[in-house]
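1. I would like to see how this sequence folds:
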Amino acid sequence: MSFLATKRQQAVGLVAAWVAATVEGADRLNPALLRALGRDESWDGWRLPLRGARGGDLHLLLDPEFPYSLPRFALGRRTDLLRAPHVETKGRLCLAGDGGRADTLDPVAVVAYSFGEALALIAEDEAGANREDYAIDFDAYWRRDVTDPLPLRTCLHAERRSRLVSAWHGQAFYFIAENARDARTWLTNRYGVDETRAFKNAALIWLDRLPEPEMYPDNAGRARRLIEASSYRGLPVFDRLMATMADRAAVVFMGATATGDVVQAGLLVEGPDWASTGTKAPKPNVSRGFRPGNAPPSILALRRRSHRVEVQRTDAWLGRMRAGEGAQLAGKRVAVLGCGSLGGGVAKLLLQSGVGRMTLIDPDTFAWVNVGRHELGSDSTERNKATALVERFRPMYPHARELRAEPTSWQVLLRRDPKALHDCDLILSLIGDWNAESALNDLQRSGTDEVRAAILYGWLEEQAGAAHALAIGPTGACLRCGFGPTGTIHVPATTWPRHAPVGCGGPTSIYGAVDLAPAQSLIASLAIDLLLGRASPPIRRAWLAPQPTLAQGGGCWHLRWIEHYGDPLQGGKLTATPWPKDAACSCALLPVTSFS
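-> Below you'll find the model as predicted:
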């Protein structure tokens, strides 16, 4: 027997002894009873009788990971509590929630404490307490009571108003967006082009007060009464849907919980349920008895049934971000110049963060030598980097409203279209080529209208011993202020006695994906701060690799860095350093125009 199996056997034995000594009338659950509760023979359990006039049982269940997991409890013979707060499907009690911690060295104490918590919850539910939890965790209680397995996937703005929206009816799910254009863009990004997709009206109803389970509608008539009682101006939107829908329509309820979180719940409304007769029966007319178009919406609703369904929010990831950041970034436009190992990873981080419009620009093809440190893999070799990245990112991040590839250099792009970068909120130059980036810097300072946005330059020092993110605006210090005329930085962070070999294609860059990750995060983080107005150019941040990384390649901290910014010692740190204007820099001689 393995170590963990032995530990479990010992823990279960201790719990069994505690149950026998503590709970009168308790019974061990046999395999058949465990299966009836949705568990297999790898579980152990007991039936613990509940005292009091209402009786019933409490099932104590230990999973295969016990004692390195929490005990579970489920109600038995208590149908009166199956819709009570903190009671989940099949009577399971929600006590500690996901991720609850246990004293894994004292299984009996954990079970005893959890048993007391379960009894306290049952007593509170019997007394009618905890009802405010329905509004705190509304979406979870709605999911508990769904009556149709078809989910609604939504991508909707959290606006506190009712309105008609657009729906695509698929076989596996319905997709709901603010309008047909947004729905088509998301579906095309995720699943590819399909010209046969059709879109229908759906209703989004803002509820000023979220309902408790006994008010959850089980037909369209009850849904209408709920809207009438709980939604300001939601009834005209619902009635319009009732008057114009065909066989089936979707309704999304949206509201704010007691903690301020915006939640969604779904409803499918359809025609009357006619039993199948095996023959072609006439289609029931929900408007019978009225002239066409004159049936009252209340009658149309009463004659239709509804099903509660789960809502799967395709923007749920925004809930893992700081409030409002995702919505702000969704409206930003970014251009990424250079889609190598650095640029590809930064682009991915920005899309994951919610940036809604992005153009990737790179003339080069992806080679086998970069498979180990690029977002692309071996299936993309010999393809243009920008094009391959866009094709990969579109289904991964369908929320992006515009994701475009330009398989050329930025110079060629601007010769073809001088306003190609005109509307960008931020330009990221991750080319790592002094000639191209000094040209971009001079163009920004030229006073023309081709580059209006701030430019965020990012580069790695040799062997990824340090990484730099430098934001330059139309005024103040420029890129050249910190470099010599041929692109040698004035104050490098590292020095390398043994340099990488240089061939006709330029120097070989020695670093792997792990070395690259902090640099990508550094640049993406500053990009987000710039887009959200939390930082402004000129600003430079640097990542200094752990000292053993330098030592492995024979590198060390550069004396000039130590003189200016102090000794990094063991490294492994992020630092912000000045980027002062150089009075002798040529930018002082160039015409400068400040663009708002």
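2. from here on, contacts and neighbour counts on C-alpha atoms
-> Will do.
3. and the next element down the chain from the helix or strand containing residue 142?
-> Taking DSSP states H and E as the definition, residue 142 sits inside helix 138-144. Later in the chain than helix 138-144, the nearest helix or strand by DSSP H and E is strand 152-155.
4. return the residues in contact with residue 499.
-> By CA atoms under 8 Å, 6 or more residues apart in numbering, the contact set of residue 499 is residue 462.
5. didn't residue 308 look like it was pressed against residue 268?
-> Yes. Using CA atoms under 8 Å, residue 308 is in contact with residue 268, at 6.6 Å.
6. and the gap between the spatially closest residue to residue 304 that is not a sequence neighbour and residue 249?
-> In space, residue 304 comes closest to residue 271 once its chain neighbours are excluded; the distance is 4.8 Å by CA to CA, 6 or more residues apart in numbering. Going from residue 271 to residue 249 by CA to CA, to the nearest Å gives 10 Å.
7. determine the set of other helices and strands touching the helix or strand harbouring residue 519.
-> Assessed by DSSP H and E, residue 519 sits inside helix 513-531. Judged by 3 or more CA pairs under 8 Å, 6 or more residues apart in numbering; DSSP states H and E, the packing partners of helix 513-531 are helix 341-353, strand 426-429, strand 454-460, strand 466-472, strand 539-544.
8. helix, strand, or coil at the residue nearest in space to the middle of the chain?
-> In the chain, the centroid-proximal residue (CA atoms, centre = their mean) is residue 317; its distance is 1.9 Å. Assigned by DSSP: H, G, I helix; E, B strand; the rest coil, the conformation of residue 317 is helix.
9. tell me how far it lies from residue 351.
-> 12 Å.
10. that older thread, now the helices and strands packed on helix 513-531 as JSON lines including mean neighbour count and distance to residue 322?
-> Converted to JSON lines, the helices and strands packed on helix 513-531 look like this (neighbours: other CA atoms under 10 Å; distance: least, CA to CA, whole Å):
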{"stretch": "helix 341-353", "mean neighbour count": "23", "distance to residue 322": "10"}
{"stretch": "strand 426-429", "mean neighbour count": "25", "distance to residue 322": "21"}
{"stretch": "strand 454-460", "mean neighbour count": "24", "distance to residue 322": "23"}
{"stretch": "strand 466-472", "mean neighbour count": "25", "distance to residue 322": "23"}
{"stretch": "strand 539-544", "mean neighbour count": "22", "distance to residue 322": "22"}
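11. here is a second sequence; please produce its structure as well for comparison:
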Amino acid sequence: MPKVRHHHELIDHVVIGVNATFPNSDPIVVALQGIAKGAPYWPHIEPRGTLCLGRLRYSSPAATRVLSSLQDALTVLSMTQTERDAEHRREFLAYWSQLGHATPMPYLCMLDGSPLSRDIVYYGDAQRGRFFAEDAAQLATWLSHMGKPSPKQASTTRLIWLDQPLLPAAFPKTGRDVMALAGDHAFDLHVKPGRILPVLLGCHIDGLAVYVCAEIEGISVKDAAKGFRPSKPRPPALVATSFQSKPAMRRSVQRADYAWVHGRGKNAQVHTLRNKKVAIVGCGALGGFLARALAQSGVGSFLLIDADELVASNVGRHLLGMEAVGLEKSVALAKRLQADFPHAVNVEPWTGAIQTAKTEQIELLASYDLIIAAGINLVGELALDGYRQGMHAPPPLVWTWIEEFAVAGHAVGVVDGACLAASLNADGEFLMRLTAEWPADQAHAMEAGCGVAYQPYSAADMMGTVNCAHRLSLDILLGKQQGSVVRSWLGDRELATAAGCRVDEAFSRSFGEITRDWIW
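-> As a prediction, this is how the structure comes out:
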């Protein structure tokens, strides 16, 4: 590749290769001169000399793919200085990582994205991971939810907000470079002898906040004490000066704040969902997976209600595993959600049957944005319906449950003060069931010894109903579903017909979702 055909001052040839799986893999283009000593930083030339190029269609002839790779390489090497700078800024995080130092544990930050330089707090180290937060209270809550001990006193550091991403040539190489970005005396309060100081750098890329870390180290505790009395230790300004000459270790940082976790900063609904509160009555298989699904969607607060403990036979289709057997479902589920989503606003357990709720507990339910009855018994469902009828402004109710052997499932949205009991027959059965009149020997399976009835369906069989209830709950919380509605999951129709039960005409196919009007 003659230099007259591109702009790279060192590269005059590239090597192209294929591996044993070609043509089912892409050709590889390598420019070792691009990583020689003194070579300029160049977009898409990786630290080992490989060029990061676009992928090609496998259907293209092999020769065409080789030639196209060479042409793409020439295009990269022909980038002007302006184009190279723009690409380096756009891929700032990738180049910081490539030219940085990997750690065994992640560096996570919960910052709110404000484009301001400011003091922040952190906890941890390169072996345990580092956690950055706006203040000590946020950090303590986050660590507590994750089951990690909170520090007695949070360590402080500085976030340096950049007007634009740094080019690779301007990446800080020493503590002096880092301090120059912050200004005089910005680190005096944060540096400590014998400690590594992780400094965050933040900027906007395509309107989204991104962060990286530069770790700097200064004088040891022993050396800092030389020439100074314990009563009058080395002044902070002198300690800070000792951090200037050591190398700056570049570390990658992952955003772990609400907006990023639930949509990578592009989900306009997450701020609405973060302020929503959902009470889930029934923390069994349905309720557990539904709680997690809503937490993943960004719902901020939960009240989890259940009176039972997890038993070993639950584990096959429950969110919780064997480590939670013997624990109260609501308590164990709350801890699990807090650990998995430590940024959540609040997750509270309530142990006890819904039908024995006290006045103050019913008043608490009335303050929630949505109540979900997930696979509980008729006594609990009717009690919950009665509580809602007595409320001045009852929250919407999603009533979700599964028919025999999970051949069908329902998510019923009851809003605007509608009465759930109106949809039940004299035996307490839903009038819009999709199957009925199951033969006695087909309706239930029985546990050996105790004679407890159960439904032996798998986790896969119930997921259609979970998804149906998940979507309906979000539609109600976001105002997309205004009136009462019946959404049903159609499972394996052949299983129902083979059992000899009566199948409703609405159950016209297998494995799909239908919506029907609430008629009461």
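12. TM-score for the pair, please.
-> Once superposed, chain against chain, the TM-score is 0.83 (TM-score structural alignment, normalised by the length of the second structure); 501 aligned residues with a CA RMSD of 3.7 Å.
13. give me the aligned partner of the residue nearest to residue 304 of the first structure over in the second structure.
-> Matched across to the second structure, residue 271 of the first structure falls on residue 218, judged by TM-score structural alignment.
14. its match: how many residues sit nearby?
-> Residues lying near residue 218 of the second structure (other CA atoms under 10 Å) number 23.
15. ditto for residue 537 of the first structure
-> By other CA under 10 Å, 19 other residues sit near residue 537 of the first structure.
16. again with residue 420 of the first structure
-> 16.
17. one more: the one 5 residues further on?
-> Residues within reach of residue 425 of the first structure, counting by other CA under 10 Å, total 18.
18. quick one on the thing from earlier: where in the second structure does the helix holding residue 142 of the first structure fall?
-> By TM-score structural alignment, helix 138-144 of the first structure lines up with residues 92-98 in the second structure.
19. for the matching stretch, buried residues please.
-> 92, 93, 95, 96 (16 or more other CA atoms under 10 Å).
20. against residue 146 of the second structure, how distant is the residue lying closest to the third one once chain neighbours are set aside?
-> When you say that, I think you mean residue 95 of the second structure. Computed as CA to CA, 6+ apart, the closest residue to residue 95 of the second structure that is not its neighbour in sequence is residue 168, at 7.0 Å. Counting by CA to CA, the separation of residue 168 of the second structure from residue 146 of the second structure is 35 Å.
21. for residue 211 of the second structure, same thing?
-> On the measure of CA to CA, residue 211 of the second structure and residue 146 of the second structure end up 22 Å apart.
22. which residue in the first structure lines up with residue 379 of the second structure?
-> Mapped onto the first structure by TM-score structural alignment, residue 379 of the second structure lines up with residue 435.
23. where do the helices sit along the stretch 251-400 of the first structure?
-> 297-302, 325-330, 341-353, 385-396 (DSSP state H, counting those that start in this stretch).
24. residue range for the longest one in the second structure?
-> When you say that, I think you mean helix 341-353 of the first structure. Under TM-score structural alignment, the match for helix 341-353 of the first structure is residues 285-297.
25. any idea how far that stretch is from the chain center?
-> 13 Å (CA atoms, centre = their mean, to the nearest Å).
26. with stretch 404-423 of the first structure instead?
-> 30 Å.
27. likewise stretch 72-86 of the second structure?
-> With CA atoms, centre = their mean, you get 35 Å for stretch 72-86 of the second structure.
28. same thing with stretch 143-158 of the first structure?
-> With CA atoms, centre = their mean, you get 17 Å for stretch 143-158 of the first structure.
29. just the buried positions in that stretch, please.
-> In stretch 143-158 of the first structure, counting by 16+ other CA under 10 Å, buried: 143, 144, 145, 146, 147, 150, 151, 152, 153, 154, 155, 156.
30. how long is it from one end to the other?
-> 20 Å.
31. ok, stretch 523-543 of the first structure next?
-> End-to-end distance (CA to CA), stretch 523-543 of the first structure: 10 Å.
32. for that stretch, which outside residues touch it?
-> Counting by CA under 8 Å, 6+ apart, residues outside stretch 523-543 of the first structure touching it are 325, 328-329, 332, 346-347, 349-350, 425-426, 454, 456, 458, 466-473, 476-478, 518-519, 522, 572-579.
33. please state the offset of that stretch from the chain centre?
-> 22 Å.
34. then stretch 320-335 of the first structure?
-> Mean C-alpha position of stretch 320-335 of the first structure versus that of the full chain (CA atoms, centre = their mean) differs by 12 Å.
35. in it, what's buried?
-> 325, 326, 327, 329, 330, 332, 333, 334, 335.
36. closest to residue 243 of the first structure out of those?
-> residue 327 (33.4 Å; CA to CA).
37. these two touch, right, that closest one and residue 354?
-> Yes. Using CA under 8 Å, residue 327 of the first structure makes contact with residue 354 at a distance of 7.4 Å.
38. grab the nearest non-local neighbour of residue 464 of the second structure.
-> residue 489 (6.0 Å).
39. repeat for residue 44 of the second structure
-> Using CA to CA, 6+ apart, the closest residue to residue 44 of the second structure is residue 52 (5.0 Å).
40. neighbours around the alignment partner in the first structure of the one you found, how many?
-> If you follow residue 52 of the second structure across to the first structure using TM-score structural alignment, you land on residue 94. Using other CA under 10 Å, residue 94 of the first structure is surrounded by 16 other residues.
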